[in-house]
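Visitor: the sequence and its predicted three-dimensional model are supplied below.
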Amino acid sequence: MVEVLTCSLAITIALNGYNYKHQTYGPRSNGFKTPSGCFPCCPYLRLERKSNSRNSKVYGLNIVSMSEAWYTWFGVTQTRMPMVDTDNPQIISHKVTRVEFELSGEEDDPLVQIGGAEEISSLNSLEQKDSSVQIAVVDQASRGSKGMVTMKKSRLHFLEERNEELFSKRILRLSRSNKVRSALELYRSMEFSGLRPNLHSCNSLLSCLLRNGMLEDALSIFEIMKASGVTTGHTYSLILKAIANARGCDAALDLFEELEGKSIHKDFDVVVYNTLISVSGKMNNWVQAQKIWRNLKENGHMGTPVTYRLLVCIFTRCGQNELALDAYHEMIQHKLKPGDDEMQAVIGACTKEGKWHLALSIFQNMLNSGLKPNLTACNALINSLGKAGEVKLAFEVYGHVKSVGHAPDAYTWNALLGALYRANQHADALRLFESIQKGQKSALNLHLYNTILMSCQRLGLWDRALQLLWQMETSGLSISTASYNIVIGTCEAARRPKVALQVYEHMVHQKHTPDTFTLLSLIRGCVWGSLWNEVEEILNVAPNESLYNAAIQGMCLRGKINSARKLYMKMRESGLKADGKTWALMLQNLSIDSVKQRNR
């Protein structure tokens, strides 16, 4: 009986010439011992030791013709198998071949294992016919630049076992162990031998190939699986996700539409649709996401929590708040429990649509379920409640912000100050701002200062407004023209035109360009303060229709009819047009003057 090497062997068979010399080797002398006298023409066995870059051992075996009486090789009954060229799969026969055995460097390599539980024998290709030997020709393994075996260049192994389940488990283990070469070679050998791996092992092999960047080989196996009708939704999900990562989302969507056109969509499960919705979300293509959502329902599938989480987040991110709310309502109808991501996204969608009742209800459900709303959702809800005039509810949500462990930020304070300002609770806004200054001064920003400056304007607190303006300048904030306009407007409301002019001069000194709103406020203040020279200076700086109209109207109301008429004539000469109110005032005053002159 033959003693066989216990390690894994890789096989390459090449055509060689005849040699009729008889020689026998012992079991421990790197050769194989055959019983003498068992056949008339014995094989000549010659061992050629080789080495490669992986320090593997290669042995050459020259085989000569054998008689028909030799029915077994090494005591194992032979399986008849034709000779195949893997590059050109045609049946080829040769009488004498040269066989190479290579020791593999990978553990559990599915090569020659004789006498074990899983027998994968490379010596089962001998077929006795007319005193000759027919042996399959197998490719020498070829490796790419990265050392990976490709589908076309992988080796074939002669499989003694015919148990498909046994080999399927083997492929599954190799794929999970990330042994790409061994798994791929075993898959090809099964395919060549007419054996079919089960679906689970094929999907695992696909996943292994894709993890190692072998997309083309994965697509080849995918085509075989698709032609054989042994695909599942997981198969399509793997391929579509890989194509999206390697070739772009558009390529994955094109493949999806192509597969749908071939009625393969019957094999699609909800995971496939989820994958395509996720791919669409990466491109913010909400139209495609909506289309896939519609196809999912038309094909009789019901979305999962993952489906609705993706839809809600995509629609909210793309500003399609109504669609986001539709997806959320459908999720609730299917009695699926939403997660914190979609609930927070829906709160944001509700606040943008002004549906604060629904937003508040979802917020309360999150708290009751033990979920922790993030600070962004809390701020959005506070701001929405403040715009709706629900100041009390806004501060109740603010209380929950602190109870769940969030630290209020500038957006939180701005939402609360905005709520108080809209509710005309300006004194409360000032008190809240002072508490922020004491406790979280780092949270103060330009928006907070502008909000509290507007409350000062409503209260006529020009001195407090000036104090805040100096604080802004000393804190290093980049003050905008709008901030100076609010302070000047506060001085106007408090009938402090000279202070307003000082703020204006300081503003110009700080190299801030005044706009129309700045000059209008100054003119109105100067008119009420009877600062006529300053009014004319302002008009000379930036003459425009709005400023002239404001000055003329102010003069008329203050009884300065002659000055108003002169200014009106100057306005007409400059090519500027008076508005309706200016026309009415001028006509009224002209008619009065005419009556006075007649009475004289």
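Guide: Looks like it came in fine. Residues are numbered from 1 along each chain as shown.

Visitor: contacts and neighbour counts: CA atoms only from here.
Guide: Fine.

Visitor: for residue 58, helix, strand, or coil?
Guide: State at residue 58, reduced to three classes by DSSP: H, G, I helix; E, B strand; the rest coil: strand.

Visitor: give me the neighbour count for it.
Guide: For residue 58, the neighbour count with other Cα atoms under 10 Å is 21.

Visitor: identify the residue nearest it in space, chain neighbours excluded?
Guide: residue 102 (4.4 Å; Cα to Cα, 6 or more residues apart in numbering).

Visitor: which SSE is that neighbour in?
Guide: strand 97-103 (DSSP states H and E).

Visitor: which strands and helices sit next to the next helix or strand after that strand?
Guide: Downstream of strand 97-103, the first helix or strand assigned by DSSP H and E is strand 127-129. In terms of contacts (3 or more Cα pairs under 8 Å, 6 or more residues apart in numbering; DSSP states H and E), strand 127-129 is packed against strand 132-134.

Visitor: adding another structure so you can compare the two:
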Amino acid sequence: MTFITVSSKLLSLQLQSTTYFYSRFKLLSSLSVVYFHSQNIINLSPNYNPHSTHLTHTELQQLLLKKSKSGFDNLDNALDMFDKMLKLRPLPNVIDFNQLLTALVKMKQYLIAVSLFREMCMLSIPVDIFTFSIAINCCCHSNRVDYAFTLLATVFKRGFMPNVVTYTTLIRGLLSQHKSTEAKLVFVKIVKFREVECDVVTFNIMVNGLCKTGHADMALWLFKYMEKTVYKPDIVTYTSIIDSLCKRDRVNDALCLNCKMIKKGIFPNVHTFTILVNACSRSGKMEDAKRFIEMMNEKGEYADIVTYNTLMQAYCVQGQMDGALAVLKTISSEEITPNYYTYNILLDACCKQLKMDMAMDIYRNMACEGLKPSVETHSILLRGLCGLGKPMEALAFFYKIRDQGHMLDIVIYQTMLSGLCKNQFIDKALSLFHLMRCHGLIPDRDTYNIIIRGCLWNKKYDEACKLVDKMVDCGFLADSITTSLLQLLSLETHDPTLLAMQQKCLHSGM
């Protein structure tokens, strides 16, 4: 009995493995999938230029490798690329097409990726098991595990052998539809019929994949299943499960598992220790967290900056600045270089405790260490100054860092606008809002809502009305806070301008 026959009966999917994949896949039309054929891809891509510079195969491969990691800027660009690939002679190889499909997955364009996969099959473009695995993954993400198993039938029919990634994807797909019993049966059959060459690495891939996709219970079952086989859990398996338990706030269970692991002669590595330090710190078990760092150092698994940042963050959350500063001294004494995140943790804690003088000293110390402040660093300080009721000092600092050439993004502007509005410096806020465009920053929905609320709070109703008009023209909607404020002020004042704004918001569907 083959695996696919067994799986068919177990999962009651009624697979018709003798029916060719394409006829079954027409059912995807129920998901409103548009099949892109080569002749109409161009029509769907208004930016397509048939006279654009011809890509060489080398340039194509370099571009696809980059896009497979980050995705394309928009869907049109991806479709344009697919069309150009079809026109190349000789055709790009299967790896290039796989990278294009991977880029679409990065963009979460799962149904489009399936459509292009079908297009490749119809045009007899070579596909391999990795291509099928990508398509199966997309079906699972689209909550159509039945089609994923239909694809699996086609994999067998074409003579391919599914790999561990293929099966892990199918198991995760079943779990996403709350079919844990079926998922366990599939895994048992994989092992029993040796559909993939199982070893500890195979199990670890599955355990890690299940943990990272939120299927901790299944991962824990698989972990216990491993203990009954010759494929005993190793440090990678334990670390994945410990991390999963910690993320579910089951810190005590994670600590017990760590003790069990050590008793079996498997000692934690830096990654395991960092997870435990983080979990203990977040749950207030500071002594345990420090003990783990001491254990690391004793065993030669020295704590790194990530571990110390985690401990420092915990002290700051609990308002223990002395403990956080002590961690900073430890970092320096062990000749570990602090990063900008280290300083951002301290700066944020200082600002929340209204210790701006200490915050500015730490900020200046960053420069002495030769560490360039990040955008987040400046946002923290500006937010702290505004929160302390010193918006003009914040504005002066804003212009200072701008003149020094530091990067100013839209979040920094939003921080300043919010601080100025809440401290009743609405004219300064309006000036800064208009200055954004001069610096090449286009206000987004959040920015408009911040400045509109500022105008409403400060009774600048005419100005607020103009901004609402601009926001609507830009295609943005008022958020719930703005609409609630408009409603409240309209009821209190019966001001016709406010009523007009409220009507505009309602008429625009805000």
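Guide: Cool, got the structure. No experiment lies behind these values; they were computed from the predicted model shown.

Visitor: ok, back up a step: the residue nearest to residue 58 of structure 1 and residue 61 touch, don't they?
Guide: No: the pair residue 102 of structure 1 / residue 61 is not scored as a contact, 11.5 Å apart, by Cα atoms under 8 Å.

Visitor: who has more neighbours out of those two?
Guide: Neighbour tally, residue 102 of structure 1 and residue 61, criterion other Cα under 10 Å: the higher count belongs to residue 102, 22 against 19.

Visitor: quick one: residues contacting the more buried one.
Guide: Counting by Cα atoms under 8 Å, 6 or more residues apart in numbering, residue 102 of structure 1 touches 9-11, 56-59.

Visitor: try 6 Å this time
Guide: Shown in contact with residue 102 of structure 1 (Cα atoms under 6 Å, 6 or more residues apart in numbering): 9-10, 57-58.

Visitor: possible to save the residues you listed as JSON lines with distance to residue 554 of structure 1?
Guide: Shown next, in JSON lines, are the contacts of residue 102 of structure 1 (distance: Cα to Cα, whole Å):
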{"residue": "9", "distance to residue 554 of structure 1": "104"}
{"residue": "10", "distance to residue 554 of structure 1": "102"}
{"residue": "57", "distance to residue 554 of structure 1": "106"}
{"residue": "58", "distance to residue 554 of structure 1": "107"}
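
Visitor: closest one of those residues to residue 257 of structure 1?
Guide: residue 10 (42.8 Å; Cα to Cα).

Visitor: okay, now the spatially closest residue to residue 255 of structure 1 that is not a sequence neighbour: neighbour count?
Guide: Leaving aside its sequence neighbours, residue 255 of structure 1 sits nearest to residue 240 (Cα to Cα, 6+ apart; 7.6 Å). When neighbours are counted by other Cα under 10 Å, residue 240 of structure 1 registers 23.

Visitor: who are the packing partners of the one helix or strand residue 240 of structure 1 maps to?
Guide: Using DSSP H and E, residue 240 of structure 1 maps to helix 233-247. With contacts taken as 3 or more Cα pairs under 6 Å, 6 or more residues apart in numbering; DSSP states H and E, helix 233-247 of structure 1 sits against helix 249-261.

Visitor: next, the angle helix 233-247 makes with the helix it packs on.
Guide: Helix 249-261 of structure 1 runs at 150 degrees relative to helix 233-247, counting by axes from the mean of the first three to the mean of the last three Cα atoms, to 10 degrees.

Visitor: other SSEs contacting helix 249-261 of structure 1?
Guide: helix 233-247.

Visitor: what comes up buried for the helix it packs on?
Guide: For helix 233-247 of structure 1, the neighbour count (16 or more other Cα atoms under 10 Å) marks 233-244 as buried.

Visitor: also stretch 370-384 of structure 2?
Guide: 371, 373, 376-384.

Visitor: rewinding a little: which pair in the buried residues of helix 233-247 of structure 1 spans the largest distance?
Guide: Counting by Cα to Cα, the most remote pair of the buried residues of helix 233-247 of structure 1 is 233 and 244, 16.4 Å apart.

Visitor: residue range for the strand holding residue 102 of structure 1 in structure 2?
Guide: Under TM-score structural alignment, strand 97-103 of structure 1 has no counterpart anywhere in structure 2.

Visitor: before we move on, what about stretch 485-500 of structure 1?
Guide: The aligned range for stretch 485-500 of structure 1 is 414-429, by TM-score structural alignment.

Visitor: buried ones in the matching stretch, by neighbour count?
Guide: For stretch 414-429 of structure 2, by 16+ other Cα under 10 Å, it's 414-426, 428-429.

Visitor: in what helix or strand does residue 262 of structure 2 lie?
Guide: helix 251-263.

Visitor: now do the helix or strand just after that helix: everything it contacts.
Guide: Scanning forward in sequence from helix 251-263 of structure 2 by DSSP H and E, the next helix or strand is helix 270-282. Residues outside helix 270-282 of structure 2 that contact it (Cα under 6 Å, 6+ apart) are 239, 246, 289, 301, 307, 310, 314.
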